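Asker: Here's my sequence, what's the structure:
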Amino acid sequence: MKKRIFRNFTIIICFALTIGSVMLYLVMSSILLEKEKENLMTTLKTLDYAQGDLLENDAIFKNFLDDEDERLTIIDEQGKVLLDSGVEDAEMMENHLQRDEVKEALRDGFGYDIRFSDTLKENMLYAAYYNESVHQIYRISTPYHGLAAYGYMLVPLLLMTLGVSLLISLWMAKRFSDNSVKPLEEIAAEIAKISKRGAALHFKNYDFEELRAITSALTQMKQELETTISRLEQEKLIRTEFFSNASHELKTPLTSIRGYAELLNSGMVKEEQYAQCIARIMIESDHMIELINDILMISRLEGKHMDAQATTFDLGALIQDIVDAQMPLALKDQIQVHTDLAHVEVVAAKRYMQELANNLITNALKYNRANGQVEIELTKEETGIKLIVEDSGIGISEENQARVFERFYRVDEGRDKKVGGSGLGLAIVKHIVHYYEGTLHMHSKLGIGTRITVHLPILAKQIDH
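Answerer: Presented below is the predicted three-dimensional model:
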């Protein structure tokens, strides 16, 4: 890259020097031509003052010439040559009326032309002046080679100037290429650290805004990459713990089922105990099926794979049905359930809403105390619905509140085993809320109770009764 920048920069410099030289040549040629014209015209004007004796006195005529290569000609208005310093018999010369400098002098008073002379075999500069008082045209000519005549002086000077300019330009080109590539090399060295975990990127504060934008983007990319890797590692750890916990949770009912099956197979079970063993196997089978279904639901919710179609239904009526179904559990411990359920027509997956409400209500009953209270409230908001489930149960400590929504996390392992459940209820609630991009808030105190508030931004409409 450095060589390419240097090469391109050198080409541009050489092109610029060439263009500059050509323009300088044209400007100097123009200045030289104007100077020659001015000198010739000065000679002609001087000649005009002495014109009375010119045609009779050849010596005076020739004294006006500064150079032996110059020619002086007097022409009348019809183009006839009256006198020429280079020709003995001027009357034998052809008519000059169609010469450009003559026509221009007759029209404007002054005329100029540059052309090749067949007589002298070289380029000549012609200057003509029209004297109206005597009706004659005075013309002077001189060899004209432009700057080529000064080549022996200009060429060495020009070559020296170009050489110095080229050396300075090449030095600047090399410095520019080095300064341009060096920041990129430094940035490339830092980029190599991106793949190294925990390695910080250190960029200089470069003068170019574009380079600062690149370094800023790379720093942000490094930070995002570190965050992504941390998140993936965390997710990997969570998955590992999940499969470990799932295996443990499945192992328990399977061990129980196998134990009862072996007991039945041994023939040692009395007839009156046979039905009890079968019932226990059925309970453990249901527990295992419930656990598997909960695991599958969490997996689908995490992957945003909708396995239940959205329908329109009365969410208040659905929650009331869940409360009615759980009344035996409430009556067992004399728990009073109070509901304030608005009839809200929502568009959502009915199965997910049923899982969410059922897990919250079931937990409020299971982890309550005898003669306790459960308050359930459903209201419609501008952006969706709000569901509050509050109990007067055992409560949750602050250190455990942050983890109760984790999969298989149990605050009190002994009590949780006693009341049953897969340990995934609140994890399912959290995933359903996140699926609908809602919010979930818990407020709990030990020995006082727990209140869980859910906001879901789903399409909802108040039903008037």
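Asker: from here on, contacts and neighbour counts on C-alpha atoms
Answerer: Noted.
Asker: And the host helix or strand of Ile12, what does it pack against?
Answerer: Element membership for Ile12, per DSSP states H and E: helix 2-49. Other helices and strands packing on helix 2-49, by 3 or more Cα pairs under 8 Å, 6 or more residues apart in numbering; DSSP states H and E, are strand 122-131, strand 136-143, helix 151-191.
Asker: cutoff 7 Å now
Answerer: Of the remaining helices and strands, those touching helix 2-49 by 3 or more Cα pairs under 7 Å, 6 or more residues apart in numbering; DSSP states H and E are strand 122-131, helix 151-191.
Asker: Show me what counts as buried in the first one.
Answerer: In this case it means strand 122-131. Residues Asn123, Met124, Leu125, Tyr126, Ala127, Ala128, Tyr129, Tyr130, Asn131 are the ones in strand 122-131 that count as buried (16 or more other Cα atoms under 10 Å).
Asker: got the angle between it and helix 2-49?
Answerer: 40 degrees (axes from the mean of the first three to the mean of the last three Cα atoms, to 10 degrees).
Asker: and what of the longest one?
Answerer: On the basis of the same axes, to 10 degrees, helix 151-191 is oriented at 150 degrees to helix 2-49.
Asker: Show residues contacting stretch 246-257.
Answerer: Stretch 246-257 has contacts (Cα atoms under 7 Å, 6 or more residues apart in numbering) with Ile281, Glu284, Ser285, Met288.
Asker: swap that for stretch 376-387, please
Answerer: Surrounding stretch 376-387, the residues in contact under the criterion Cα under 7 Å, 6+ apart are 316, 338-342, 344, 388-390, 453-460, 462.
Asker: which ones among the residues you listed are found in strands?
Answerer: 338-341, 344, 388-390, 453-456, 459-460, 462 (DSSP state E).
Asker: Widest-spaced pair of the residues you listed?
Answerer: His338 and Leu459 (26.0 Å; Cα to Cα).
Asker: one more to put side by side:
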Amino acid sequence: MTSKIFRNSFLVGVAVFFLSIALFMGVLYQYFGSQLLIQLESEAALAARGVEMGSMDYLDGLSSANRITWIDAGGTVLFDNQADPAQMENHADREEVRAALESETGTASRYSTTLSQRTLYFAQRLADGTVLRVSSEQRSLPSLLLSMVQPILIILVLAVALSAVLASRLSKHIIKPVLAIDLEHPEDSDTYEELTPLLSRIKQQNQTIAQQMAQLRQKQNEFTAITENMSEGFLLLDRQGRILSHNSGALRLLHAAAPEERASYLTLNRTERFRQAVDAALTGRRDEQLVDLGGRCCQLLANPVIQDGQVAGAVLVILDVTEREQREELRREFTANVSHELKTPLTSISGIAEIIKGGLVKPQDIPGFADDIYGEAQRMIRLVEDILRLSQLDEGGSSLQTEEVDLYHLAQEVAGRLTPAAVKGQVTLEVTGGPVRISGVRQLLDEMISNLCDNAIKYNRPGGRVTISVSRSDRGAELSVSDTGIGIPPEDQSRVFERFYRVDKSHSKAIGGTGLGLSIVKHGAAFHGADLSLESQPDRGAPPPGPTPPGRAGRPAGPPSASPSPAKT
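Answerer: Below you'll find the model as predicted:
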């Protein structure tokens, strides 16, 4: 704006200079013309006086820079100091001559386009009726300007310099109040009154912008609060694949550092599936991919952003579905195991029934076959009961009723019930400790102790021992089961509580069982808020009970294929 004001002021100054020169030269030209005419009139009066007194002799002796012509009343040239009168044409029709004949004096001016000169004429009638004319050439305005080029140029340079200085100072002076306007608070600015409507409009615009910015900040904060508290990853890309927005969840799942502004999505991940999903979204197609990100299974959802019928970018959502996939895998394994476990007794029952139906069984053998059918049916019932119990615990056990239970008394009941099995396996089963009362689900606690002791008996050696210890310490109630069995290899100890997991499948098949006992122990301990721990070494059995955190479950017995370790509740 300063340069524009300077330029306009400078041009105005220069234009004023040239107009002034033109006006001055015009006035000067007219002034010189009038002065020349006065001079001609004076010279004509003197020449007329001389002619009247001395006739032609006066004119011959007269020396003048102007042209003097004497003309008779008929227009014939009698004398001319610059030309031969005999060669000159009749001047009766000349304007100044006619005027002089009529009214004693006459003036005229004629312009010669050939010579670019103007000639002024003054004619005076004498007493004898003749006319004396004096004329002089006046320089044209262009020639006058050319004769004054040097002073005009000097004045022009000075005028231009002065115009530049004045224009510069004027532009700065004009723009200074404008530059001093506080755009944040324009109403407080001391400036031109003409700018008051503009400043009022700026104030209104500032208020509108401030409101809009506050709304944008609020929406941005809300968006950030939502996305930053998402466990899922979020990415927003433009049509070139540059990152417009992201949350910390995306960086965490992609194991990437924060990208630079407008960086490509490839700076976060370059795997083929990731690129396929993004490319599909940027071409207008929704895509879904399962990708492995740092050992985690993640689901990538890529959706195009459509604006005015064109793809403006893409939105990517990254979900960590590792646990879901693991649960799905466990579900498939559980379904397969249940199917297998149910199919085995059903196959046995169907085979025995088919033999009996075909009459191939002797009457004295029927009780044995019936006993086999009963055993397989009981095995199926136990399996179904265990599955229902696990399903109940998976759902939170809301239908289970808690009551006050004496763990020592309950352990004695379980030991009494398992004594025949222990005697059959040549294992000594004993209960140590004293009364300890807790709040729990009696039936579930019974099943937990039974499963631990049953495993300890099944995977023991002839002449072995199983000890159930019940005690209370400053950390809470404690129940442990220790044995002298075959032990559990270290590599299998982390999996013995999985459903249907067996360390030695051949041995497990020989001794029976559903493969769900220790899983029920694990879920039962979690239901009661107890800690569960396992200590075992191959061929050495489980050690005597050791300390555990207060009020938590202790070490459970091992799976059916290994010796159980002490368990504490």
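Asker: thinking again about what came up before, filter the ones in strands among the contacts of stretch 376-387 of the first structure down to the buried ones and hand me the ChimeraX line.
Answerer: The buried residues among those can be selected in ChimeraX (16+ other Cα under 10 Å) with this line:
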select :341,344,388,389,390,453,454,455,456,460
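Asker: If we only consider the ones in strands among the contacts of stretch 376-387 of the first structure, which is nearest to Arg369 of the first structure?
Answerer: Among these, and counting by Cα to Cα, the member closest to Arg369 of the first structure is Glu390, at 13.0 Å.
Asker: what residue of the second structure matches up with the closest one?
Answerer: Using TM-score structural alignment as the criterion, the counterpart of Glu390 of the first structure in the second structure is Ser482.
Asker: I'd assumed Thr467 was in contact with its match.
Answerer: Yes. The criterion here is Cα atoms under 7 Å, and Ser482 of the second structure meets it with Thr467 at 5.3 Å.
Asker: For stretch 6-21 of the first structure, could you pull out the residues that count as buried?
Answerer: Those would be Phe6, Arg7, Phe9, Thr10, Ile13, Cys14, Leu17, for stretch 6-21 of the first structure by 16+ other Cα under 10 Å.
Asker: what residues does the stretch of helix or strand Arg107 of the first structure belongs to touch?
Answerer: Here Arg107 of the first structure, judged by DSSP H and E, is contained in helix 100-108. With contacts defined as Cα under 7 Å, 6+ apart, helix 100-108 of the first structure is touched by Leu97, Phe110, Gly111, Tyr112, Asp113, Tyr126, Ala127, Ala128, Tyr129, Tyr130.
Asker: Please tell me which residues of the second structure it aligns onto.
Answerer: With TM-score structural alignment applied, helix 100-108 of the first structure matches no range in the second structure.
Asker: What is the subsequent helix or strand relative to that helix?
Answerer: Next element after helix 100-108 of the first structure (DSSP H and E): strand 110-117.
Asker: That following strand - contacts with which helices or strands?
Answerer: Using 3+ Cα pairs under 7 Å, 6+ apart: strand 110-117 of the first structure touches helix 100-108, strand 122-131.
Asker: Please produce CSV containing the ones you listed, extended by distance to Ala275 of the first structure.
Answerer: Formatted as CSV, these follow (distance: least, Cα to Cα, whole Å):
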stretch, distance to Ala275 of the first structure
helix 100-108, 135
strand 122-131, 133
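Asker: of all these, which lies closest to Ala59 of the first structure?
Answerer: With Cα to Cα as the measure, strand 122-131 is the member of these nearest Ala59 of the first structure (21.0 Å).
Asker: just checking, what packs against that closest one?
Answerer: Applying 3+ Cα pairs under 7 Å, 6+ apart, one finds that strand 122-131 of the first structure contacts helix 2-49, helix 100-108, strand 110-117, strand 136-143.
Asker: Looking at those, which is nearest to Val429 of the first structure?
Answerer: Closest to Val429 of the first structure of these is helix 2-49 (Cα to Cα; 60.4 Å).
Asker: okay, the helix or strand that that closest one is followed by sits on what stretch of the second structure?
Answerer: Next helix or strand after helix 2-49 of the first structure toward the C-terminus (DSSP H and E): helix 58-63. On the second structure, no counterpart of helix 58-63 of the first structure exists by TM-score structural alignment.
Asker: so after helix 58-63 of the first structure, what's the next helix or strand?
Answerer: If you walk from helix 58-63 of the first structure toward the C-terminus, the next helix or strand you reach (DSSP H and E) is strand 71-76.
Asker: elements contacting the helix or strand just after that next one?
Answerer: Under the assignment DSSP H and E, the closest C-terminal helix or strand after strand 71-76 of the first structure is strand 81-84. Contacts defined by 3+ Cα pairs under 7 Å, 6+ apart place strand 81-84 of the first structure against strand 71-76.
Asker: Could you list the buried residues of the strand it packs on?
Answerer: Arg71, Leu72, Thr73, Ile74, Ile75, Asp76.
Asker: Please apply the same query to stretch 364-379 of the first structure.
Answerer: Residues of stretch 364-379 of the first structure classed as buried: 364-370, 372-379 (neighbour count, 16+ other Cα under 10 Å).
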